[in-house]
Every structure is written in C-alpha cells, then in structure tokens.
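Engineer: Let me see the structure of the following:
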Amino acid sequence: MLLAQLLDRAGTGVWAAACVLYFTFVIGLDAGQVGLLLGASGVAGIAGSPLAGHLADRFPVRSLLIGAHLLRLGTLCLMLVVTDFALLLLVVAVTHLGDRGAKTLEMLFATRVAGDRRATYQALSRSSANAGYALGAGLAAIGLAVGTRGAYQVLILADALSFLVVAALVWRTKEPRGRGLVVPPAEAAEAAGSAGPADATGPAAAAPAGRGPWRDRGYLRFVLLDIPMHLDDSILGIGIPLWLVGRTEAPHELIPAFLVVNTVLVVLLQLQVSARVETARQAAGAVALYGVATFACCALLAGAGAGGVWGASAALLAAAVLATAAELVRSVSSWELAVRLAPKEARASYLGVAGMAQSVQKSAGPLLLTGVVMAAGPAGWLALGTAVAGLSLVQRRSSLRRLDRLERLERTPPVPAASG
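Structural biologist: Here you go, the predicted structure:
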C-alpha cells in the first residue's frame, strides 16, 4: 500500500505542477476559465469523500479503490482529446471526484489492513506521500522545461500510467474478510484503558443504528471543527509565498525552499511524532498543539514585513517550519480522532464524511487567505492564528467529552432481552 501511495502521489504531483500551464498553453483557456475549471473540480471533490464512505459500507473497499483509480485513468486519457470547455469542465470535475474518493478509500483500506498499527502506518503514509509529491514535481519540471504540446501530453500519460500501476498493486493486496471496518477488540478496549474485550454494544450506542453520520450532531461538530485544523496546507502552499511576494522584502528565490523544508521535515519527523500520538486521548491533546503552532506561524508572518531582507527571510522560513509542525500533528491526530469517534459498525460512512473537512478546506482555504486574511494585513494573520488556536481548544474539549461518553457506554452492561 505504501508503494502504491508513493506512485499515486508522484502521478498527482506531475499533474498538479503541469495542469495550469497545460490548460493555458495547450488547450488555450484564459485565466478566468482556468480558475472556474479548478474551482469546479474542488467543489466536486467535496462530494468524493462521503460518496466513497457510503459505498464502502455496501461494497468491498478494495474493489471500490481499484475502480476509483481506473476512473481517474479514463478521465485523464480523455483530457488528451477533449478541447470543448463544457466537456473539459465535466471531465476535470469527475477526475477530482475520483481523486478525493480514492484518497478516502485508500485510508479506509489501510485502516483495515494496518489494524492497531494505524498510527505507524499513517506516519509512513505521510512520508511516502511527500516523497511522491516531490518526485512528481521533479518529473514535471523536466517536461515543463521542454514546453511542447507533446511534452505536456507525456506528463498526462505518466500520471495516467501511475493510476494503472497503483490499481494493479491494490489488486494484489489482500483485504481482510468482511466489508465493514471492524475494530479489533483490544483497540475498542484501549479507550477505556482496560485489557479485556470490548462490548459490541459500546461505541455504536453513541449513534443509534439507522441514524448515520449526517444525523449524528456530535460527529458533525467534530468534522466542522476539523476544517480549520487543515489550514496549514493553504498557509504553506498559498499564504506564505503570496505574503513573501506582496508584503516583504525577501527574495522570490526563497519560495521553493518552503516546499523543501516541508518535505524534508515530514520525511524525517513523521514517525517520531506518530509515536507520541498512539491513543485517542493523545490525539485530542495534540489538537491543542496544532493551534499553538498555527498561532506562532501566523504571528511570524504578521511581523515578517518589518524585518528587511534578512529578517523577513528568517521569519518566513521559521513560519514554514511551524506550518510543517502543525501538519505533522494534524496528519496523525485528525485521522485518529475521525476513526475513534465514529461508531465501529458504520465507520466507513462516518470516515467518508470526515474526509470532507480536507476537501472543504482546499476549496475555501485559499479564498479565506487571499480575500480576507492577507487583505487585512498583519492584523489578519493575528486574527487567523487566534481563531485557529481558540477553535483547537474547542475541538480538544469536544473530542474528549465524546470519548468520555463512549467509555461510559462501553462500561454499561447490555440490557438483557425480555423473555417470552
């Protein structure tokens, strides 16, 4: 699965680096059309996670994951021949729908295969994903340097080929028996701190059968609060570079260093961070650390404009380090809480809804940063950091209260059935 993920992200990195230039110079779209195209794909991606989770409760996850990869393979091949904007809009939207669905199914499948070693797998997953993105960006740089129509088409075919290989690797990976995301008894007992088997009626009682994630207000509150806990992605990829260009004296050549810092730190430190976040309560505590790191990052950005060339460069690099620290914590805590706060009988559909947090952030985060935060200047960064830090404390408290409730339900003996 880790090799499959590395190849998947390498292909995605190729496309992410080349898509805007392909649409502009090969297809001939203007900036407005490109923006609409990418915006529509982001909206379509929001539906990918809950749809994947809904289907995963009814069909084998491995088969669905293979289907998602093959869907992306087909739509990318269509991009080689489609030039009509309306059709291209549909193709790109379906591609992104399959992309978000595949990522959710990938984590559902990995959750089953990894079992109680989920935190370790998550750490290795983040490391391989970042290595894959870096590899894909490097391959794309070669094609972009050539700059011909044929070079862009080769990049698209390379991305499509990665999905074909990944589908084959997933097909060769054995799936545990049963369709639901069943939790091992020891894992269910861990939250209560006991070594004995967990009662089958425990966590599920937090969401009675038939309600589902959309009617579970406690879980929806967790997902809603999880959206700002993904803002490190937009801060690092959009906020810091644009702030450098528009509000500081730091050299533009510093921008690639942010990606290098992020990639190196994630590869080196993700396992160590994950080793410290192995339980649901530790994950809830780590959410507060996310808020602290994000606030410190925003505070550095607020003061970067007054530091001159060297001061601004140092502040921006330090902000990139803190954004990466927030990412390291979030990548472990967010998924761990999403798994452990969901009732085990309906975990697939719940995790599909939880996956929407990242999709919504990817669509709304850039607009928030460019349209509100940076428009307000340094005060905007301070307000954002304060808001995220405050919401992280709310998320921590809310998650711990739900965990307490689940523990009480686990300790409650089942009601005996009435005799005839």
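
Engineer: From now on I want contacts and neighbour counts done on CA atoms only, so please keep to that.
Structural biologist: OK.

Engineer: List the residues that contact Leu322.
Structural biologist: 293-294, 296-297 (Cα atoms under 8 Å, 6 or more residues apart in numbering).

Engineer: now the helices: where do they sit in the stretch 101-250 of the chain?
Structural biologist: Ranges of helices within the stretch 101-250 of the chain are 118-146, 149-172, 185-190, 217-226, 232-234, 240-247, based on DSSP state H, counting those that start in this stretch.

Engineer: Next, the buried residues of the fourth one.
Structural biologist: If you call a residue buried by 16 or more other Cα atoms under 10 Å, then helix 217-226 has these buried ones: 218-220, 222-223, 225-226.

Engineer: Need the residue closest to the centroid of this structure.
Structural biologist: Gln358 (5.0 Å; Cα atoms, centre = their mean).

Engineer: could the contacts of Leu322 go into CSV alongside distance to Ala283, neighbour count and secondary structure?
Structural biologist: Below are the contacts of Leu322 laid out as CSV (distance: Cα to Cα, whole Å; neighbours: other Cα atoms under 10 Å; DSSP: H, G, I helix; E, B strand; the rest coil):
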residue, distance to Ala283, neighbour count, secondary structure
Ala293, 15, 24, helix
Thr294, 17, 30, helix
Ala296, 20, 19, helix
Cys297, 21, 30, helix
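
Engineer: In JSON lines: these, plus distance to Val43.
Structural biologist: Below are the contacts of Leu322 laid out as JSON lines (distance: Cα to Cα, whole Å):
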{"residue": "Ala293", "distance to Val43": "29"}
{"residue": "Thr294", "distance to Val43": "26"}
{"residue": "Ala296", "distance to Val43": "31"}
{"residue": "Cys297", "distance to Val43": "28"}
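
Engineer: Kindly indicate which of those residues lies nearest Leu89.
Structural biologist: Checking those against Leu89 with Cα to Cα, the nearest one is Thr294 at 34.9 Å.

Engineer: I figured that closest one was touching Ala326, is that so?
Structural biologist: Yes. Taking Cα atoms under 8 Å as the definition, Thr294 is a contact partner of Ala326 at 6.3 Å.

Engineer: One more sequence to fold, the one below, so I can look at both together:
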Amino acid sequence: MKKRFYATGLSDAVGLGMYLSLSVLFFDKAVELPNAQIGLVLSVAGITSLLGAMPIARAAERFGTRTVLTVLFLARAAAFLALSVSHSFVAALLASAVAGVLSRGISPLIESELIAQATGKEAVGALARLRSLRNAGMAAGALPSGAAIAIGEPWAYRGVMVLSAVLFVGCALISRTFGDSGHTAGSAEGGPSRVSVLKDRVFLRITALYGALTMSALVLGLGVPLWVVQQTQAPAWTVTLIQVLNTALVVVLQVRVSRGSENLGTARRMMRRGGLLSALAAVLVPLTAFGDAGTDLALVVAAALLFSLGELYIISGTTGAALLHIPEGRKTAYLAAFNLGFAVTTVVGPPLITASVGWDVWGWLGWGVYFTVVGAVAMRVPAPLPAGAGPRRPVGSAA
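Structural biologist: From the prediction side, this is the model:
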C-alpha cells in the first residue's frame, strides 16, 4: 500500500514541477498577459492556497481521505485543463485561483495516510522518503517544461499543462485504491476540527518555527539568484547550478539526515543546527563583493551547500518535533496546519527577500542574525505531554 502513496506523491510532484517551472512563461507566451497581470494571477494563487488546507483536512476527516483525494485530483486536473485553454486574464485568474485552493490541501492528505499506522521512527523515515521522491519529481517535471521553452510556441506551453492534468487524473485513479483510515467515527463525531488544531498553542509554535526557519529555502531560491546576477561576477549559469545542487542533496541525504528526529532533543538540535548553517551561508554570500569571477562562483556554491544542508536539518527537526505533538487520530488536520507554516512564508517571504538584496551586506548580515535567533528559539520547544495526561490547555484558557 505504501508504494501507492509514494507513487501518488511522485506523480503529483512531477505535475506540479511542470507548472512551477513554466508558469511565468506560460502566462507570458501562451496567454499573452502583461507583467502586472501575471504578478496578480500568481499572487492570487498564493493567497488562495492558504484558504484551502484546513477545510480540505476537515472534509477528509468527515468523508474519508480516499474520496476527498480523488475529488481533489480530478478538480486539479480540470483546473489545469482550463488553464491550457485560457486566452484571457479572467480565465487564467479563475483557473489559477482554483488550483491554488487545492495546492496546500493535497500533500497533507497523502502524508497522513502514509503514516496513519506508523510509529514515530517509521513516520519520520516515511515522510523523509516522500520528500526525497517529491523533490526528484519536481526536478523531473522541469524537463518537459524545458522542452516547451526550447520550442517557444504557445501550443507547446499549453501541451505541458495538458500533460500535468493527465498526471493528476492518474493520481486520482491511484487514490481510489487507498483505504479510508482517516475516515472514522471519532473524526466524524467530535474528532479533530480546525478549532482544536488552531488552539493547540505548542503545535502552533512548532508550525511558526517551521515557517520561520524554512525562509532559508526561499533565501536560497530567490535571494541568492538575484544577488548572483546583480552583484557578482559569477556566471549566470551559477543560478541553475545551485538549484541542481539543492535538489540533489535533498534527494540523496534527506532520509539519512532525518534519522533520530523522532527524539525531541535531537529534533531541537537539528533545528538549531539548521538555523546556524543558514546563518553562516547568509554571512558568506556578501563576501562575493571582494572576489573575481572564480572566487565568486566558489563562494556562491559554498553558500548554496550550507543553505541546503541547513534546509535538510530544518525539515527533519521541525517534522520530528511536529509528529511528537500530534495527538493520536488527528494526523490529517494537524499536518494540514503544519504545512501552512511554509505556505505563509511563501507569501510574506518574497517581498522581504527581494528588498533585503537591495540592502547589500547589511541585508545578508540581517538574515544571519535572523536564522541564528530562530534556531536558538527552537531549543525551547516543550516536550509533548505523556500519554494519559489529558488534553493540552488551549490558547487563552484559564490557569
């Protein structure tokens, strides 16, 4: 059964990889939107992605993960087919908004089903393997997109969207073979709801740490490329090189690095280590102002490696800590809430990062301080309550 979950996650990632690596050019070359409208379409998709996760998780608890996943994948396929035939701003905006609502709800459902019956150590390993596969899938999705870009014709861009839709239909078919472990009487009657998750203050702290620390991935993916092309003598292809390095390290090392994160002490240290590695990487970037092309290339690659290693420890530590604090039978809703940490970061992070690049050395030193402080805060994540100790006190409850 687990192979089906991995196959679904991989296929989903390939389809998303096609879209993410092509979206801006698709709206430019195929739909022929001006830059301002492209930015608006992408912003609306990002905002709507924050709205769907918790309602989707609640629906899965009520109607069963298999049913909801099947409907979601079919709806996503329909949205991508609508994108493939879009010829106007309104059509592109509506299709992207629908796809955005679905985007943050699907992954937590796959994750919760994958680890439904797993112990702490098994769950950590399973999620790490899924993440490695998804990163490989995202990279694979860039290949047909690259072919479409090379062809340069609108029909090629639209064809990639159709191919993505076909993959999502395939995911829906696989989802129909899943069991419905998330559909229980307890979840349908008085089980985990959005309110109960959002009142779990300890889990919300871990979710906030997850979002704050994973800012490092956006700094690497957005801030470093902007710095490379605007402020260094490193060749432009360095941007592609650091993306390849990051993907390769995640695929090869994520499972290995995650080992032991089912222990809270280890998870805390992983988060701190990830923050410190990211801080060191951030401080290393502005040194490129003092070198030649070769030196700049070496420094950027070194920073990219540090950021990538930091990301591995951050994901492992935050995931391990989160799993320890998820009550039994509540994986779907809690994982949906946890994933919102990074979702919020993808909305608020880009403007902060692009602005900081303009602050030169001070911007990078600021990121160094930021990651150091957040990593230190992670050491204060409290231990989960022992079994049978009763429910955690919600936010705002009386002492």
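
Engineer: The equivalent of the residue nearest to the centre of structure 1 over in structure 2: helix or strand, and which one exactly?
Structural biologist: Aligned by TM-score structural alignment, Gln358 of structure 1 pairs with Phe342 of structure 2. If you go by DSSP states H and E, Phe342 of structure 2 is part of helix 331-357.

Engineer: With Val252 of structure 2 instead?
Structural biologist: In the assignment (DSSP H and E), Val252 of structure 2 maps to helix 238-258.

Engineer: hmm, back to that, roughly how far does the residue nearest to the centre of structure 1 sit from Met229 of structure 1?
Structural biologist: Separation of Gln358 of structure 1 from Met229 of structure 1 (Cα to Cα, to the nearest Å) stands at 9 Å.

Engineer: Same check on Gly377 of structure 1?
Structural biologist: For Gly377 of structure 1 relative to Met229 of structure 1 (Cα to Cα), the value is 22 Å.

Engineer: Looking at the two, which is more packed in?
Structural biologist: Met229 (30 against 15; other Cα atoms under 10 Å).

Engineer: What lines up with the more buried one in structure 2?
Structural biologist: By TM-score structural alignment, Met229 of structure 1 lines up with Leu213 in structure 2.

Engineer: and what of Ala44 of structure 1?
Structural biologist: In structure 2, the residue equivalent to Ala44 of structure 1 is Thr48, according to TM-score structural alignment.

Engineer: And for Val267 of structure 1?
Structural biologist: In structure 2, Val267 of structure 1 lands on Val251 (TM-score structural alignment).

Engineer: Verify the contact between that match and Gly137 for me.
Structural biologist: No. Contact between Val251 of structure 2 and Gly137 fails when scored by Cα under 8 Å: they sit 9.9 Å apart.

Engineer: so what's Leu157 of structure 1 closest to, chain neighbours aside?
Structural biologist: Cys77 (7.1 Å; Cα to Cα, 6 or more residues apart in numbering).

Engineer: OK, contacts around the one you found?
Structural biologist: 156-157, 160.

Engineer: What's the separation between Pro378 of structure 1 and Ala284 of structure 1?
Structural biologist: Separation of Pro378 of structure 1 from Ala284 of structure 1 (Cα to Cα): 30 Å.

Engineer: one step back: aligned to the residue nearest to Leu157 of structure 1, what sits in structure 2?
Structural biologist: The alignment partner of Cys77 of structure 1 in structure 2, by TM-score structural alignment, is Leu81.

Engineer: Looking at structure 2, which of the contacts of Leu322 of structure 1 hold up?
Structural biologist: Compared against structure 2 with both residues aligned by TM-score structural alignment, their matches' Cα atoms under 8 Å, those retain 293-294, 296-297.

Engineer: re the thing from before, anything in contact with each of Thr294 and Ala326 of structure 1?
Structural biologist: Residues touching both Thr294 of structure 1 and Ala326 (Cα under 8 Å, 6+ apart) are Asp232.

Engineer: neighbours of Trp214 of structure 1, just the number please.
Structural biologist: The number of residues packed near Trp214 of structure 1 is 13, by other Cα under 10 Å.

Engineer: Surely it and Leu224 touch.
Structural biologist: No. Trp214 of structure 1 lies out of contact with Leu224 (Cα under 8 Å); the separation is 12.0 Å.

Engineer: to the chain's geometric centre, what's the distance from stretch 396-415 of structure 1?
Structural biologist: Mean-position distance between stretch 396-415 of structure 1 and its chain equals 27 Å (Cα atoms, centre = their mean, to the nearest Å).

Engineer: Please read the previous query as pertaining to stretch 347-355 of structure 2.
Structural biologist: 16 Å.

Engineer: residues in contact with Pro225 of structure 2?
Structural biologist: Counted by Cα under 8 Å, 6+ apart, Pro225 of structure 2 has contacts Val239.

Engineer: The one 4 residues further on now?
Structural biologist: Contacts of Val229 of structure 2 were listed using Cα under 8 Å, 6+ apart, and they are 235-236.

Engineer: Which position in structure 1 pairs with it?
Structural biologist: Using TM-score structural alignment, Val229 of structure 2 pairs with Val245 in structure 1.

Engineer: From Pro251 of structure 1, how far out is its match?
Structural biologist: Distance, Val245 of structure 1 to Pro251 of structure 1, by Cα to Cα: 8 Å.

Engineer: Ok, Leu236 of structure 1 next?
Structural biologist: Leu236 of structure 1 is 17 Å from Pro251 of structure 1, where distance means Cα to Cα.

Engineer: Of these two, give the one with the bigger neighbour count.
Structural biologist: Using other Cα under 10 Å, the more surrounded residue of Leu236 of structure 1 and Pro251 is Leu236, with 23 against 13.

Engineer: Now do Thr319 of structure 2: how many residues are near it, please.
Structural biologist: By the measure other Cα under 10 Å, the count of residues near Thr319 of structure 2 is 25.
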